[in-house]
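Undergrad: What follows is a protein structure lacking sequence information:
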């Protein structure tokens, strides 16, 4: 169940972040409402996951996965440019999350 809470927290954060772009500085109502609801839901779900997952691991997964997915959405669907350095940065984020998980698994 903690992994489900974390996955839902990540999904909520991704939806909120993408909606933030479409809120145009909170001047559009529907995307602005989605931003607020998405971030509140994300933090509420993350707090539930933290009852069973160490904060270093949960936060790294939450922020890293969110960052990587939002970047990929930006590259694939929002017309944002991608280059070798951006791809390398995303790979480093993923590697960092994997490393924290491997380190946490050894101490569990």
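TA: Here it is on my side, so go on. Fair warning: this is a prediction, and the values are worked out from it, not measured in the lab.
Undergrad: switch to C-alpha atoms for all contacts and neighbour counts from now on
TA: Noted.
Undergrad: List the contacts of the residue sitting nearest the centre point of the chain.
TA: Note on the chain: the residue nearest the mean C-alpha position is residue 66, at 1.8 Å, using C-alpha atoms, centre = their mean. Residues in contact with residue 66 (C-alpha atoms under 8 Å, 6 or more residues apart in numbering) are 10, 11, 13, 14.
Undergrad: ok, now residue 50?
TA: By C-alpha under 8 Å, 6+ apart, the contact set of residue 50 is 2, 58.
Undergrad: and here's the other structure:
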């Protein structure tokens, strides 16, 4: 069951990243916004499924940090956005933070 929850979390992250990335492409397109809205809904659904065995703090932290990391990478590589030094440091600290949260999480052996 635990592996399934992690797969749901990965799907939640991927659908959120896809939805957010598409916002720039669908700028001003009502049908595009509906696609984004549906993808965000799917993301929350998978997130809810992942919470069956992953603590909410760990799941939400990973969802946010990995999502932001992927969106920043997409912005840089596909949209030509520039990542400042301060942004790179902040992103690195966020990633370090989620690593520490996961390392500090005690597994429930009940």
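TA: Yep, it's here. No experiment lies behind these values; they were computed from the predicted model shown.
Undergrad: so which of the contacts of residue 66 of structure 1 comes closest to residue 22 of structure 1?
TA: Distance to residue 22 of structure 1 across these (C-alpha to C-alpha) is lowest for residue 14, with 12.9 Å.
Undergrad: The closest one against residue 68, yeah?
TA: No: counting by C-alpha atoms under 8 Å, residue 14 of structure 1 does not reach residue 68; the two are 9.8 Å apart.
Undergrad: Looking at the two, which has the bigger crowd around it?
TA: More crowded of residue 14 of structure 1 and residue 68, by other C-alpha atoms under 10 Å: residue 14, with 25 against 19.
Undergrad: still on that earlier bit, in TSV, list the contacts of residue 66 of structure 1 along with secondary structure.
TA: Output for the contacts of residue 66 of structure 1, formatted as TSV (DSSP: H, G, I helix; E, B strand; the rest coil):
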residue	secondary structure
10	helix
11	helix
13	helix
14	helix
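Undergrad: Could you check how far the closest residue to residue 68 of structure 1 other than its chain neighbours is from residue 61 of structure 1?
TA: Nearest residue to residue 68 of structure 1 in three dimensions, chain neighbours excluded: residue 90, at 5.8 Å (C-alpha to C-alpha, 6 or more residues apart in numbering). Between residue 90 of structure 1 and residue 61 of structure 1 the computed distance is 13 Å (C-alpha to C-alpha, to the nearest Å).
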